[in-house]
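Participant: output the structure for:
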Amino acid sequence: MQALHDEGKRESGKDRLRGKLTTFEITEPAELMNFLLTYLPTKSRNEIKSLLVHRQVSVDNQVVTQYNYPLSSGQTVVVNWGKVPLETKLQGLKILYEDSDIIVIDKMAGLLSIATTGEKEPTAYNILSDYVKRSNPKNKIFVLHRLDRETSGIMMFAKNENVQELLQSSWKKAVLERTYVVVVEGPLNQEQGTIISWLTESKSYKMYSSRTPNGGQKAVTHYQLLKKNKNYSLLEVKLETGRKNQIRVHMQDIGHSVIGDKQYGATKRSIGRLGLHAQVLAFRHPITGEEVRYETDIPKDFLGLFN
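Facilitator: Down below sits the predicted model:
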C-alpha cells in the first residue's frame, strides 16, 4: 500500500484554495494516473488530467505531465493545489517532456543543437543548460544526438552522464522510431520507396553518396508521399540508419532536393528555411524501460505550400 501524508491530511477544497501541497510516498509500482485516481478519490479523470496539463504534479521534484508515467518504490509525488506559474518560455525551443533523466524538446529552425568550433551564439544545449541550473547550479545537460541548424523538430538530451552512456551505447535498440516530414522540390511519381547508399564525408564536411559499397557508412531511408502539387512534394521519411545529412543527400539522389537546401542541389527556398522537420521520436526509456513516443504537428509553413 502506498503511504500518504499531506502537510496534514488528504486533499480538500480548502487545501486547494490555500495553495497547499499534497505529498505521497510511493511504496509499490504504479502508473501516475491510476495512482492519483486512487488516492484523490474526489477527483475525476478529467480533473486529474487538468492537474497534469497545468504542471501541478511533480515526481521527485520534477514536474511530470505524462499520465502513464511509471512510479517506483521510494519516489515522492507532490500535487500543488495552488496556481502554478506558467513555464518560462525558452527562446528557440519548447520542452515536450522532462523527468530526472531526460529532456525531450521541439527545436525551432535556425537554432544550433550544440556549438561548433568558435560559435558563441545560443544553442539548444546551452539554453537547456541554463534552464536546469535554475533549480540546482550543479545540474548539467548531456548531448545524445543533433539536428542541423535549419532542421526543426524533436530532440532528446540526457540529464546525467549515466543516462547519456546508456542511450549512446544502445542507441539503435533504444530508439524505436525516428520520423521526419520533408518538403522536396517537384512532384514525386512514386508513392513510396527505399533509398540505400553508402555515405562518405569530404574535407569540406559535405556528404557524398555511392550506390555501391565504397568504405563509407551504409544509409537506409524509407519515404512515403503525403501530398504533392506541380511544385512540391510532402513526404513522411523514416530513418533505418542515422547518418549525417542522410535525408538531404538521399533526396538529392532521387532528384528531389529538400527545399532550401542549396548545398544538396535545391534551387528553391520558398519558406525561408530548410524543408525538414523531425516529427516523431519513439524510444525505450533508459531507466524505466517504458516505450514512449513524442510527436509534433507538421509545420504550418510546410502545409501552406499545398493549400
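Participant: every contact and neighbour count from this point should use C-alpha atoms.
Facilitator: Noted.
Participant: excluding residues flanking it in the chain, which one is nearest the most centrally placed residue in the chain?
Facilitator: The residue lying closest to the centre of the chain (CA atoms, centre = their mean) is Ile154, at 3.3 Å. Leaving aside its chain neighbours, Ile154 sits nearest to Asp106 (4.5 Å; criterion: CA to CA, 6 or more residues apart in numbering).
Participant: on the three-state scheme, that neighbour is what?
Facilitator: Secondary structure, DSSP: H, G, I helix; E, B strand; the rest coil: Asp106 is strand.
Participant: likewise Lys173?
Facilitator: Going by three-state DSSP: Lys173 is helix.
Participant: can you tell me how far it sits from Leu281?
Facilitator: 13 Å (CA to CA, to the nearest Å).
Participant: out of the two, which sits in the more crowded spot?
Facilitator: Between Lys173 and Leu281, Leu281 has the larger neighbour count (other CA atoms under 10 Å), namely 21 against 11.
Participant: secondary structure element for that one?
Facilitator: strand 276-284 (DSSP states H and E).
Participant: what's the answer for Tyr180, then?
Facilitator: With DSSP H and E as the criterion, Tyr180 is inside strand 175-185.
Participant: which strands or helices does the helix or strand containing the residue nearest to the centre of the chain pack on?
Facilitator: Using DSSP H and E, Ile154 falls within strand 152-158. Where contact means 3 or more CA pairs under 8 Å, 6 or more residues apart in numbering; DSSP states H and E, strand 152-158 is packed against strand 102-107, strand 142-143, strand 276-284.
Participant: my guess is Ala115 contacts Thr123. True?
Facilitator: Yes: look at Ala115 against Thr123 with CA atoms under 8 Å: they come within range, at 6.3 Å.
Participant: neighbour count for the two, which is higher?
Facilitator: Thr123 (22 against 14).
Participant: find the nearest non-adjacent residue to that one, please.
Facilitator: Spatial nearest neighbour of Thr123, excluding adjacent residues (CA to CA, 6+ apart): Leu112 at 4.8 Å.
Participant: strands of the stretch 1-150 of the chain, residue ranges please.
Facilitator: 3-5, 21-25, 30-31, 57-59, 62-63, 70-71, 76-80, 93-98, 102-107, 142-143 (DSSP state E, counting those that start in this stretch).
Participant: now the ones you listed in TSV, with mean neighbour count?
Facilitator: Putting the strands of the stretch 1-150 of the chain into TSV (neighbours: other CA atoms under 10 Å) gives the following:
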stretch	mean neighbour count
strand 3-5	15
strand 21-25	21
strand 30-31	16
strand 57-59	21
strand 62-63	18
strand 70-71	18
strand 76-80	21
strand 93-98	18
strand 102-107	21
strand 142-143	19
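Participant: could you also give me the structure for this next sequence, so I can compare it with the first?
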Amino acid sequence: MEQVTYTINEEQHLERIDKVLSTLNESWSRSQVQQWIKDNQVSVNGQPIKGNYKGKTGDEIVINIPDPEPLDVLPEEMDLQYYYEDEDVLVVNKPRGMVVHPAPGHTTGTLVNGLMAHCKDLSGINGVMRPGIVHRIDKDTSGLLMVAKNDMAHESLVNQLVKKTVTRRYKAIVHGVIPHDKGTIDAPIGRDEKDRQSMTVTEKNSKEAVTHFQVLERFKDFTFVECQLETGRTHQIRVHMKYIGYPLAGDPKYGPRKTIELDGQALHAGILGFEHPRTKEYLQFEAPLPQEFEDVLDWLRKRS
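Facilitator: Below you'll find the predicted structure:
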C-alpha cells in the first residue's frame, strides 16, 4: 500500500477534502477519493474523516492508496509507434480511434492492452485498469503520451503535471476564422449538470483550466491552431475552444457534426516534453500529423 501525505494550504482553507485531494493527481477522480474516505484510507491529523469534511490551513492529510488488484486485462500485440523507452518511461504515439485504458465491460483493444504486450513492467499506482497511465487523451485524439514503467517514475511525472512543467502542445482545426493571432483561455471546467457525460465552463464543482492558443493558418471558414495546455482537464481544449466560439471541427460532442471528412475531432497531441524522472534531463518529442489530418488541411487549402 502506498502512502501519500499532503498539507492543506491557505487557499484551500474550508474547501471540501474530497475536492482538494482530487486536484492533487490528474488520475484521481473525485469519486475515487470519496471511496478511499469511505474505506477509512484518508486521515486528517491522525483521525479518519467524512467526505464532507472541510480542510483547515495546516491540516496534515495522509492517504493510503490500496495496492492494485491482480491484473485481469490481457496483453494484445499491436503495431504501436514508440518514440522513446528506457527502464523508467516510454513515450507512445496513440492512433486516433483507440481508447487509452480498459473500463468495466470493455477490456480489449485499448492502448493499455498493447502496452502490456510490449513491456512487462508498468506502474501499478492507478490500479488494474490503468497500469502505467499518467495522463490520457480522448479516443479520437491522436498523439503522444508518456507512460510510467514503475511507481517512482509515475509519481515524478504526476508531480510535473501538477506543477505545470510538462509541455503539451496540440494541433487542431476549429470552426470559424479567429481574428487574433494568439490568446489565452482561463476558464474553470467542471461536469455539465445538464449532461453528465459532458464537461463545460462552470463555477460549480470546477477545476482551474488554462489553454494558450496560436493561429497557424486561416481558411475560408476554419482555422488551424496550436494549443498549449497549462492544465489537463477532461476535454479541455474541446470545451475551451467551444467556449470562445470556435469549436473543434469534427467534434461530435461539442461542435457541429460531419463538417469535415474525419471521424471525430481534428485534434493531435503533437509535442510532449518532460523532465526524466531519474536523470532529470529535459526530453521533448514531436509526432507529425496523421495522414487523415493532413488530408483535411489540403482540402481546406484547395477550397479556400
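Participant: dump the residue contacts of the equivalent of the residue nearest to Ile154 of structure 1 over in structure 2.
Facilitator: Under the alignment (TM-score structural alignment), Asp106 of structure 1 maps onto Asn93 of structure 2. Listed by CA atoms under 8 Å, 6 or more residues apart in numbering, the contact partners of Asn93 of structure 2 are Leu80, Gln81, Tyr82, Tyr83, Ser142, Gly143, Leu144, Leu145, Ala287.
Participant: one more time with 10 Å, if that's ok
Facilitator: Contacts for Asn93 of structure 2 (CA atoms under 10 Å, 6 or more residues apart in numbering) come out as 80-83, 111, 142-146, 269-270, 286-288.
Participant: repeat that for Arg303 of structure 2.
Facilitator: Contacts of Arg303 of structure 2 by CA under 10 Å, 6+ apart are Phe219, Lys220.
Participant: and if we set it to 8 Å?
Facilitator: So Arg303 of structure 2 contacts Lys220 (CA under 8 Å, 6+ apart).
Participant: now it: how far from Val4 of structure 2?
Facilitator: On the measure of CA to CA, Arg303 of structure 2 and Val4 of structure 2 end up 55 Å apart.
Participant: do the same with Pro48 of structure 2
Facilitator: The value you get for Pro48 of structure 2 to Val4 of structure 2, if CA to CA is used, is 15 Å.
Participant: which of those two has more residues huddled nearby?
Facilitator: Between Pro48 of structure 2 and Val4, counted using other CA under 10 Å, the more crowded position is Pro48 (15 against 11).
Participant: can I assume the more buried one is in contact with Val42?
Facilitator: Yes: with contact defined as CA under 8 Å, Pro48 of structure 2 reaches Val42; the gap is 6.2 Å.
Participant: how about the helices in the stretch 1-150 of structure 1?
Facilitator: Along the stretch 1-150 of structure 1, counting by DSSP state H, counting those that start in this stretch, helices occupy 13-18, 32-39, 45-53, 124-133.
Participant: what range does the second one cover in structure 2?
Facilitator: Residues of structure 2 matching helix 32-39 of structure 1 are absent, with TM-score structural alignment as the criterion.
Participant: what residues sit buried inside that helix?
Facilitator: Leu32, Met33, Phe35, Leu36 (16 or more other CA atoms under 10 Å).
Participant: which elements pack onto that helix?
Facilitator: So helix 32-39 of structure 1, by 3+ CA pairs under 8 Å, 6+ apart, packs with helix 45-53.
Participant: give the buried residues for the helix it packs on.
Facilitator: Ile48, Lys49, Leu51, Leu52.
Participant: got JSON lines for the residues you listed, with distance to Val182 of structure 1 too?
Facilitator: Conversion of the buried residues of helix 45-53 of structure 1 to JSON lines gives the following (distance: CA to CA, whole Å):
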{"residue": "Ile48", "distance to Val182 of structure 1": "37"}
{"residue": "Lys49", "distance to Val182 of structure 1": "33"}
{"residue": "Leu51", "distance to Val182 of structure 1": "36"}
{"residue": "Leu52", "distance to Val182 of structure 1": "32"}
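Participant: out of those, flag the one nearest to Val258 of structure 1.
Facilitator: Set against Val258 of structure 1, the nearest of the buried residues of helix 45-53 of structure 1 by CA to CA is Leu52 (38.3 Å).
Participant: next one: the closest one from Leu90 of structure 1, what distance?
Facilitator: Distance from Leu52 of structure 1 to Leu90 of structure 1, by CA to CA: 20 Å.
Participant: to Asn162 of structure 1, which of the helices of the stretch 1-150 of structure 1 lies closest?
Facilitator: Of all the helices of the stretch 1-150 of structure 1, helix 124-133 comes closest under CA to CA, at 16.9 Å.
Participant: quick one, that closest one and strand 93-98 angle?
Facilitator: In terms of direction (axes from the mean of the first three to the mean of the last three CA atoms, to 10 degrees), helix 124-133 of structure 1 departs from strand 93-98 by 60 degrees.
Participant: got a list of contacts for helix 124-133 of structure 1?
Facilitator: For helix 124-133 of structure 1, contacts defined as CA under 8 Å, 6+ apart pick out 90-93, 107, 111-115, 139-141, 143.
Participant: helices along the stretch 201-304 of structure 2, start to end?
Facilitator: 236-243, 291-303.
Participant: now distance to Glu261 of structure 2 too, for the ones you listed, in a markdown table please.
Facilitator: Converted to a markdown table, the helices of the stretch 201-304 of structure 2 look like this (distance: least, CA to CA, whole Å):
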| stretch | distance to Glu261 of structure 2 |
| --- | --- |
| helix 236-243 | 18 |
| helix 291-303 | 7 |
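Participant: any idea which of the ones you listed is most buried?
Facilitator: With neighbours taken as mean count of other CA atoms under 10 Å, those reach their highest mean count in helix 236-243, at a mean of 22.
Participant: so where is that one in structure 1?
Facilitator: The aligned range for helix 236-243 of structure 2 is 246-253, by TM-score structural alignment.
Participant: helix or strand for Thr5 of structure 2, which one?
Facilitator: With DSSP H and E as criterion, Thr5 of structure 2 is part of strand 2-7.
Participant: in that strand, what's buried?
Facilitator: For strand 2-7 of structure 2, the neighbour count (16+ other CA under 10 Å) marks Thr7 as buried.
Participant: just how off-centre is it within its chain?
Facilitator: 22 Å (CA atoms, centre = their mean, to the nearest Å).
Participant: just checking, what packs against it?
Facilitator: Using 3+ CA pairs under 8 Å, 6+ apart: strand 2-7 of structure 2 touches strand 60-65.
Participant: residues in structure 1 aligned with the strand it packs on?
Facilitator: So strand 60-65 of structure 2 sits over no part of structure 1, by TM-score structural alignment.
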